[in-house]
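Asker: fold the following and give me the result.
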Amino acid sequence: MTAAPSPAFLPPGALAGVRVVEMGQLIAGPFCGKTLGEFGADVVKIETPGAGDPLRNWRMLQDGTSVWWQVQSRNKRSVAVDLRSAEGQDIARRLIAEADVLVENFRPGTLEGWGMSPEALHALNPGLVMLRISGYGQTGPYRDLPGFGVIGEAMGGLRHLTGEPGRVPVRVGVSIGDTLAALHGTIGVLTALYHRKVHGGPGQVIDVALHEAVFNVMESLVPEYSAFGAVRDAAGSALPGIAPSNAYPCADGWVLVAGNGDSIFRRLMETIGRADLATAADLQSNAGRVARVAELDAAIGAWTLSRPMAEVLSVLGAARVPAGKVYTAKDIHEDPHYRARDMLLQQTTRDGHVVEVPGIVPKLSATPGSVRTSAPHLGDDTDAVLREVGLTEEQIAQLRARGVVA
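Answerer: Model (predicted):
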């Protein structure tokens, strides 16, 4: 477990000098802001006075604040502004006027209702890169429907494939629809910034729909239907059409084995004492193995079931067959590989607690990501940020007295 390095010893981030205004909440928009912030962008997060981002109160709380918040909002500055008021909207415009990027994940039409349409904001700041994440996108017949990540996962085709055949579709266990949308949005932001800097292009709007981000990673789902009328269904732990690749029982748990490469398959079969299968003519290609997948799974399962997981992993590792156990949070915490690659960091919260948090992905050799500041309390940076856009102490005090800022 590695402590987050001191800001004094951090190299400049790849996005140093990029100013981001984050107007979203919960996961999709803020995860994009988190990613940009980890690589050096100055992320100013606008929150509602009094309540703040609801993520502050999600899942397990420490001293009244979610430990999830400590990851999602590190490297950000919190400004508490009431965007429902005309004065709050004016403050937002002043911040956006000096920003490179605006990130928002409101329902389509919300910004327009506040007088902050893309046209209005680009008139104010022609170079602005504007990321808009929503359930169904800014256009189309569903644009006004409410949409969360779970709905995007369903519409994008993912939820139909998760779970056991014939049983209720299940979650993958995390908010994958939101984070996929955030990562697609991050790609869009970086692409638009590159275009602006290298090609002299103007700012632009990036429109990311939750279901489209999920759909984009659904592999051959639609081409198979288009070409063959085939509808892929849930397959539990197996990888349909690719064999052998499944979860197999050990004496003390489950192990995943991916023996679907031709040479890997032969090594796997020899390792489990099934030379007959390793040399069978019809099993030398994936198509033949798929035709006999039940037989292959039974052979592998019979071998794993009689052995403890540690032995299975050791033997298969020596044979260069991809295999692994199903990790829990405890397994991750105890794994030396995570620590060796700085994927477990100790981060001190602003309340003085030391929390173990995920490291930063991807890893850049010259300008690596970093944790420069811990997640802020609500409104920690209101005064400092408002001074940066020209408000005086007296003006800030008057706004605070009227409840516009906090």
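Asker: okay, CA-based contacts and neighbour counts for the rest of this
Answerer: OK.
Asker: how about stretch 360-371: buried residues?
Answerer: I360, T367, P368, G369, S370, V371 (16 or more other C-alpha atoms under 10 Å).
Asker: which residues are in contact with it?
Answerer: The contact list for stretch 360-371, computed with C-alpha atoms under 8 Å, 6 or more residues apart in numbering, reads 4-5, 7, 10-14, 38-40, 74-75, 343.
Asker: between those residues, which sits nearest D53?
Answerer: Closest approach to D53 among the contacts of stretch 360-371 (C-alpha to C-alpha): R74, at 13.7 Å.
Asker: distance of that closest one from D351?
Answerer: Counting by C-alpha to C-alpha, to the nearest Å, the separation of R74 from D351 is 14 Å.
Asker: looking at the two, which one has more neighbours?
Answerer: R74 (23 against 12; other C-alpha atoms under 10 Å).
Asker: what residues are up against the more buried one?
Answerer: Applying C-alpha under 8 Å, 6+ apart, the residues near R74 are K34, G37, E38, V371, R372, T373, S374, A375, P376.
Asker: what's the answer for L36, then?
Answerer: L15, V43, T186.
Asker: surely H211 and G152 touch.
Answerer: Yes: here H211 reaches G152: they are 3.8 Å apart, a contact under C-alpha atoms under 8 Å.
Asker: one more to put side by side:
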Amino acid sequence: MKTTSPDKFGPLAGLTVIEMGQLLAGPFVGSRCADFGAEVIKIEAPGSGDPIRNWGRLQHEGKTLWWPIMSRNKKAVSANLRDPRGQDLARKLIATADVLIENFKPGTLEKWGMSPAELHRLNPGLVIVRVSGFGQSGPYSARPGFASVGEAMSGLRYVNGFPDRPPPRYGISLGDTLTALFAFEGMMMALYHRDQRGGQGQVVDATIVESCFAMLESTVTEYSKTGFVRKPSGTGIAKIVPSNIYPTSDGGHVVIAANVDAMFARLAEAMGQPELADDPRFATHIARGDHEDLLNRMVADWSAQLTKAELTARLEEFGVVYGPINSIADVVEDPHFRDRGMVRQFRDPDFGEITIPGVFPVLSETPGDIAWLGPQKIGAHNAEIYGRLGLSTAEIETLQGEGVI
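Answerer: Here you go, the predicted model:
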């Protein structure tokens, strides 16, 4: 088992982060911090903990396989935030921290006497990362929000799928992950302002619906100036061709992206039809878009004569941008992912030998790392963390017995 200590590696070593929240979006912000060396102290409700501890139907010896992804490198304490004594312990921890992450329904912190104004009186430099469905203000702020709803209301779901079918959801909670990444970005900017510009702490208000909305590229300006509403376009993007998935003779599919003129010329060479690059129907980006159905059929008819291995080898030879549609089984066995450390083997006392995703992005001087896969016990670090606040072993045991921690 690795013995690296999370406060000894990465660019965020020395940063103290308090994570209050559960499931995906808020805790994933904490995961970004923990993977790059911050000390992340996760506060959970005594007895129940974060629901992610029991999430998903696939388990290993009664332990969920979500938990090691969301809890790795974190320390866990328990506190009943509905009890004034638990709230007091949380405030004392927050007073010593650089960052607080929370993803409760807006107004919850205020109800517990931990509004940003109150917390900044305790700790003026605190960066408060607030993750929610719709934000801390606005007509929808009081609504609960999940990733699926944010994806739908933002317009992101509308452009997904096929034009003749209802818009499908993604196979992951994309809205949660996007929100966490934007929240982490905001956190880092707020810390830079505090530490490099002589600023104070501030609030980062990150929402699922706005994070999804931010991914919509030119759709807003297109609608503003032309009235055009982008619609679902199936496996490709309308008028961008060839850039789609194409079949192989052995039942696979490969993405071929050759919509730039020079790239299309290389694809034409690979297809054994170099004359296509000079054909007026296909010679330019606009012309190819005008004949997208025909050109997509031509590429598909060619690719379908080759196995996946033959097709990818041919595209590789001619320098065409391509990528097979991989399952997770394909990804785990892919030598590139292995070489880059994005798929790693890890030995853990609870899970044994387990394959886990690595830490991204890769930093040359202060890379992130994985020290452990998270404590199985709720409140596993109560003695260590609350001991720093001056609580004795007897006091901690009393609070545990009374359900406060």
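Asker: and the TM-score between them?
Answerer: Aligned and superposed, the two chains score 0.96 in TM-score terms (TM-score structural alignment, normalised by the length of structure 2); 402 aligned residues with a C-alpha RMSD of 1.5 Å.
Asker: picking that back up, identify the contacts common to H211 and G152 of structure 1.
Answerer: If you check H211 of structure 1 and G152 against C-alpha under 8 Å, 6+ apart, the residues they both contact are G135, Y136, G177.
Asker: just the closest of the residues you listed to N286 of structure 1, please.
Answerer: G177 (31.0 Å).
Asker: coming back round to it: the contacts of stretch 360-371 of structure 1, buried ones only, as a PyMOL selection?
Answerer: Buried residues within the contacts of stretch 360-371 of structure 1, by 16+ other C-alpha under 10 Å, are selected in PyMOL with:
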select buried, resi 4+12+13+14+38+39+40+74+75+343
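Asker: and the contacts of stretch 360-371 of structure 1 as a markdown table, adding distance to E394 of structure 1 and secondary structure?
Answerer: What follows is the contacts of stretch 360-371 of structure 1, written out as a markdown table (distance: C-alpha to C-alpha, whole Å; DSSP: H, G, I helix; E, B strand; the rest coil):
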| residue | distance to E394 of structure 1 | secondary structure |
| --- | --- | --- |
| A4 | 38 | coil |
| P5 | 37 | coil |
| P7 | 32 | helix |
| L10 | 36 | coil |
| P11 | 37 | coil |
| P12 | 35 | coil |
| G13 | 35 | coil |
| A14 | 37 | coil |
| E38 | 34 | helix |
| F39 | 35 | coil |
| G40 | 32 | coil |
| R74 | 30 | coil |
| N75 | 28 | coil |
| M343 | 45 | coil |
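Asker: Three-state assignment for the most far-flung residue of structure 1 relative to its centre, please.
Answerer: Distance from the C-alpha centroid of structure 1 peaks at D276, with 44.3 Å (C-alpha atoms, centre = their mean). For D276 of structure 1, the assignment made with DSSP: H, G, I helix; E, B strand; the rest coil gives helix.
Asker: contacting residues around it?
Answerer: Contacts of D276 of structure 1 (C-alpha under 8 Å, 6+ apart): none.
Asker: can you pull the buried residues of whatever helix or strand L268 of structure 1 lives in?
Answerer: Secondary structure assignment for L268 of structure 1, by DSSP states H and E: helix 262-271. The neighbour-count check on helix 262-271 of structure 1 (16+ other C-alpha under 10 Å) flags I264, F265, R266, R267, L268, M269, E270, T271 as buried.
Asker: what's the closest of those to A28 of structure 1?
Answerer: I264 (38.6 Å).
Asker: please enumerate the strands of structure 1.
Answerer: Assigned by DSSP state E, the strands in structure 1 fall at 2-3, 19-22, 42-47, 61-62, 65-66, 76-80, 101-104, 129-134, 205-209, 245-250, 253-258, 323-325, 344-348, 354-358.
Asker: any chance of a markdown table for these, columns mean neighbour count and distance to N216 of structure 1?
Answerer: A markdown table is the format used below for these (neighbours: other C-alpha atoms under 10 Å; distance: least, C-alpha to C-alpha, whole Å):
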| stretch | mean neighbour count | distance to N216 of structure 1 |
| --- | --- | --- |
| strand 2-3 | 16 | 35 |
| strand 19-22 | 24 | 25 |
| strand 42-47 | 25 | 27 |
| strand 61-62 | 12 | 34 |
| strand 65-66 | 17 | 31 |
| strand 76-80 | 26 | 29 |
| strand 101-104 | 26 | 21 |
| strand 129-134 | 26 | 15 |
| strand 205-209 | 21 | 11 |
| strand 245-250 | 21 | 23 |
| strand 253-258 | 19 | 24 |
| strand 323-325 | 18 | 27 |
| strand 344-348 | 21 | 30 |
| strand 354-358 | 17 | 26 |
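Asker: if anything else comes up later, I'll come back, but that's it for now.
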